[in-house]
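Chemist: After the sequence you'll find the predicted model.
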Amino acid sequence: MLARRLGVVDATTIGLGSMLGAGVFVAFAPAAAAAGSGLLIALVLAAFVAYCNASSSARLAARYPESGGTYVYGRERLGDWWGFTAGWGFVAGKIASCAAMALTFGSYVAPGYEKAAAVAAVVVLTTITYLGVTKTAAVTKVLLAVVLAVLAGFVVVGLPKAHWQPITWDTAGILQAAGLLFFAFAGYARIATLGEEVKEPSRTIPRAILIALAATVVIYVVVGATALGVLGPARLAGSTAPLAEVLPAARIGAAAGSLGALLALIAGISRTTLAMARRRDLPARLADVHVSEIAVGTVVCGLILAFDVRGAIGFSSFSVLVYYGIANLSAYTMERKWTAVAGLVGCVALAGSLPLGSVVTGLAVFAVGLCGRWLVLKWTR
């Protein structure tokens, strides 16, 4: 049984720690390659879709304050298969993100030994989540403070050097960049997945989600504009560590951000797997939150050792956009608000605009999950 220990500040911190992770240090480069000087338009578009999704998620979380997020909402509002699709997409996409975050951390702190450093980080952070959600929130606060300090330093150093170019409009490029930047906004889902560990969930979860998202949008716009103004679209697109080119200490922020995002991801994924195991969509043993945390950490370590998944941003974005599309559809059945319609349309548009390889990989992973569930159901019947 999970205990309700998190207040608004703790829940908001976990959301901020999830969004202000490695995404802010790595997502601007591929987005600039797609959108050029239209990067900020793509950022605003991604933020708008994220707001619509957050609004739907907040309403649903207030109605269904359980662990599992859209997996639970989809089952309750649309049916079992919809819920499974959301849960499977979240778990698969975010486990890939975990491995990517861990490898990003390893590449910053131990070049040449990044896989060993990544596995060590996963082991330590899995241990922290095992010790309880309050420990997770406390460590996230420390890592978030480091990230915010580094981003503030980047803006202070970079803004006086910024020279912005006229915006060139490329609709396809802007849509693709928005889809890639959505990867950096998706962390507010972690607040909803902790629904059974939040005090006064009907009040706390909506407030924490919207506060965390609003703060993140402001920070991303300022940081993105500074990076674009200092480096220019071409240099920004070609950089592997764009913020570090302006402020070398940004490497410390990237390492801390990777750890913060990884910590929140492990906590969020384990709660979704717990919810799926309760309803027999995953092995029943995973209905114990500590077993679920260990299982997630083990799978992430296996992926790190077997593959180089730092290029998983597109696949993760596709999976999470499907997840939020189902959240918006669920919210529409409960209360027909324009934000649910706009969020659903936005999710479909951004998912379809992602690189073809990301879309194909995402569809293949969903097909595996859905076919697997059908086979299991047929066998048990």
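Modeler: Everything's here; your move.
Chemist: alpha carbons only for contacts and neighbour counts from here, please
Modeler: Noted.
Chemist: Buried residues of the longest helix belonging to the chain, list them for me.
Modeler: Assignment by DSSP state H gives helix 201-238 as the longest helix of the chain. Going by neighbour count (16 or more other Cα atoms under 10 Å), the buried part of helix 201-238 is 201-202, 204-213, 216-217, 219-221, 223-233, 236-237.
Chemist: So which elements touch the helix or strand harbouring Ile14?
Modeler: Ile14 is part of helix 8-19 when elements are defined by DSSP states H and E. Identification of packing neighbours for helix 8-19 by 3 or more Cα pairs under 8 Å, 6 or more residues apart in numbering; DSSP states H and E yields helix 133-158, helix 189-193, helix 201-238, helix 250-278.
Chemist: tell me what the shortest one is packed against?
Modeler: Taking 3+ Cα pairs under 8 Å, 6+ apart as the contact definition, the neighbouring helices and strands of helix 189-193 are helix 8-19, helix 39-63, helix 201-238, helix 250-278.
Chemist: if we go to 7 Å?
Modeler: Packing contacts for helix 189-193, counted by 3 or more Cα pairs under 7 Å, 6 or more residues apart in numbering; DSSP states H and E, involve helix 8-19, helix 201-238, helix 250-278.
Chemist: which non-adjacent residue is nearest Asn53?
Modeler: Leaving aside its chain neighbours, Asn53 sits nearest to Gly343 (5.5 Å; criterion: Cα to Cα, 6 or more residues apart in numbering).
Chemist: for comparison:
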Amino acid sequence: MKILAQAALKALRSLDWPLLAILVLMTLLGLTVMHSAVGGTDWRFADQSRHFLLAFFVLWIVAVIPLPRLMQLAPWFYSIGVVLLLGVEFFGETSKGATRWLDLGIVRIQPSEMMKIAVPMMLAWYFHRHQGKIGILDFLAAAFLLAVPFALIVLQPDLGTALLVFASGFCVIYFGGLSFKLLTPVFLAVVVVLGTVVYYEDQICQPEVDWVVLHDYQKHRVCTLLNPGSDPLGKGFHTIQSMIAIGSGGIYGKGYMQGTQSHLNFIPERTTDFIFAVYAEEFGLYGGIMLLVLYGLLILRGLAIAVRAHTQFGRLLAGSMAMMFFVYVFVNMGMVMGILPVVGVPLPFMSYGGTALLTLGIACGILMNISTYRPVRR
């Protein structure tokens, strides 16, 4: 009994209670919206419930692993992920025009998902090992460590996951001491490119124009963003219907399970990437603000954990996890509201999917681990 009591006490001490409270609220809200999106308690609702249970179990496992042990595992985790991405490139399974899955015989995995965690862990480990003597060569080495998995994921092609991996890794590099002055030319180049695309939309969106750096479907997504009405029953259907759903929700929403766009099947992928349209139609502007407040609290808690972390590894990794949540929310809501291209990024704790929830559970477990870690003073 004494051993069990000590184990239970250790388990309780490994949890960050403010973060856990936010996650419980997000879980309840996510299951509520999923119940409406599927129109009841069908197999998808049951699956999502099991996914949440598994995510919380994995969260606890990650939270109780000693932080120094996680830091030791970072290079191995990253190396295995890169090898698996190379395996996808040569032996992966193709589905719907993309090669993202790898069949290992006993399990079928998507290695790009693990890189959302492996890349920031590796970069945080690298900067921790070199803290106090970081120079330009270290930033170039970090950029290379980020560029390898990013390029392999883009080749699959999976631009949405590649952007999330890039964002989580870039945040580590920036928090590691990268000067904002070095980013100014990149920022100006992006503004020029975006301005050129918008100005010459009619010319560059013609079918015969090849964008070279992007696949045809990615070109169509950008052109559809600029003018959804150009193909309202085809490529622009997702964006137009989701915008109609959000707008029809008004200030107060139509009420729980009363959304017409979703329940009449006008919103494609309403349980996954476009679940925010279902939520906004039924709960309106006030519901949307409440959801943003919850996400804001989650991100702020992650940043607070980063500020209070006792190691460089913990600070960089916690900051990256918090900003990863921000990118998830920003990109998903942006594409649903028609201000960003559709790139297939789920809404955290809301969209259906076990792999995405497992990744989020690991990220939250890492945050709890960093929050409760206290180095042993010799």
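Modeler: Happy to help now that I have it. The model shown is predicted, which means the values in this text are computed figures rather than measured ones.
Chemist: Just the TM-score for the two chains, thanks.
Modeler: In this superposition the chains share a TM-score of 0.29, using TM-score structural alignment, normalised by the length of structure 2; 173 aligned residues with a Cα RMSD of 6.2 Å.
Chemist: quick revisit: output the helices and strands packed on helix 189-193 of structure 1 in a markdown table; the columns should cover distance to Ser97 of structure 1.
Modeler: Compiled in a markdown table, those are given as follows (distance: least, Cα to Cα, whole Å):
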| stretch | distance to Ser97 of structure 1 |
| --- | --- |
| helix 8-19 | 11 |
| helix 201-238 | 19 |
| helix 250-278 | 8 |
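Chemist: closest one to Ala351 of structure 1 among those?
Modeler: Among those, helix 8-19 comes nearest to Ala351 of structure 1, with 19.1 Å by Cα to Cα.
Chemist: Figure out how far that closest one is from the centre of its chain.
Modeler: 12 Å (Cα atoms, centre = their mean, to the nearest Å).
Chemist: now do stretch 232-245 of structure 1
Modeler: 22 Å.
Chemist: What is the end-to-end distance of that stretch?
Modeler: One end of stretch 232-245 of structure 1 sits 12 Å from the other (Cα to Cα, to the nearest Å).
Chemist: Pull the residues that contact that stretch.
Modeler: Phe25, Val26, Ala29, Pro30, Ala32, Ala33, Gly36, Ser37, Ala227, Leu228, Ala250, Arg251 (Cα atoms under 7 Å, 6 or more residues apart in numbering).
Chemist: gap between Ala31 of structure 1 and Ile313 of structure 1?
Modeler: Taken as Cα to Cα, the span from Ala31 of structure 1 to Ile313 of structure 1 is 11 Å.
Chemist: what residues are shared contacts of these two?
Modeler: Leu180.
Chemist: Have a look at structure 2 and report its longest strand.
Modeler: Longest strand of structure 2, by residue count under DSSP state E: strand 98-103.
Chemist: Does that strand pack against any helices or strands, and if so which?
Modeler: By 3+ Cα pairs under 7 Å, 6+ apart, strand 98-103 of structure 2 packs against helix 67-91, strand 93-95, strand 108-109.
Chemist: Could you say which of the ones you listed is packed most deeply?
Modeler: helix 67-91 (a mean of 17; mean count of other Cα atoms under 10 Å).
Chemist: Okay, angle between that helix and strand 98-103 too, please.
Modeler: Put simply, helix 67-91 of structure 2 runs at 110 degrees to strand 98-103, going by axes from the mean of the first three to the mean of the last three Cα atoms, to 10 degrees.
Chemist: for helix 67-91 of structure 2, packing partners?
Modeler: Against helix 67-91 of structure 2 (3+ Cα pairs under 7 Å, 6+ apart) you get strand 98-103, helix 111-129.
Chemist: Ranking those by mean neighbour count, which comes first?
Modeler: helix 111-129 comes out most buried of those by mean count of other Cα under 10 Å, with a mean of 25.
Chemist: next SSE after that helix?
Modeler: Next element after helix 111-129 of structure 2 (DSSP H and E): helix 136-154.
Chemist: Give me the buried stretch members for that next one, please.
Modeler: Buried positions in helix 136-154 of structure 2, judged by neighbour count with 16+ other Cα under 10 Å: Phe139, Ala142, Ala143, Leu145, Leu146, Ala147, Pro149, Phe150, Leu152, Ile153, Val154.
Chemist: quick one: which of the helices and strands packed on helix 67-91 of structure 2 is nearest Leu84 of structure 2?
Modeler: The nearest among these, by Cα to Cα, is helix 111-129 at 6.0 Å.
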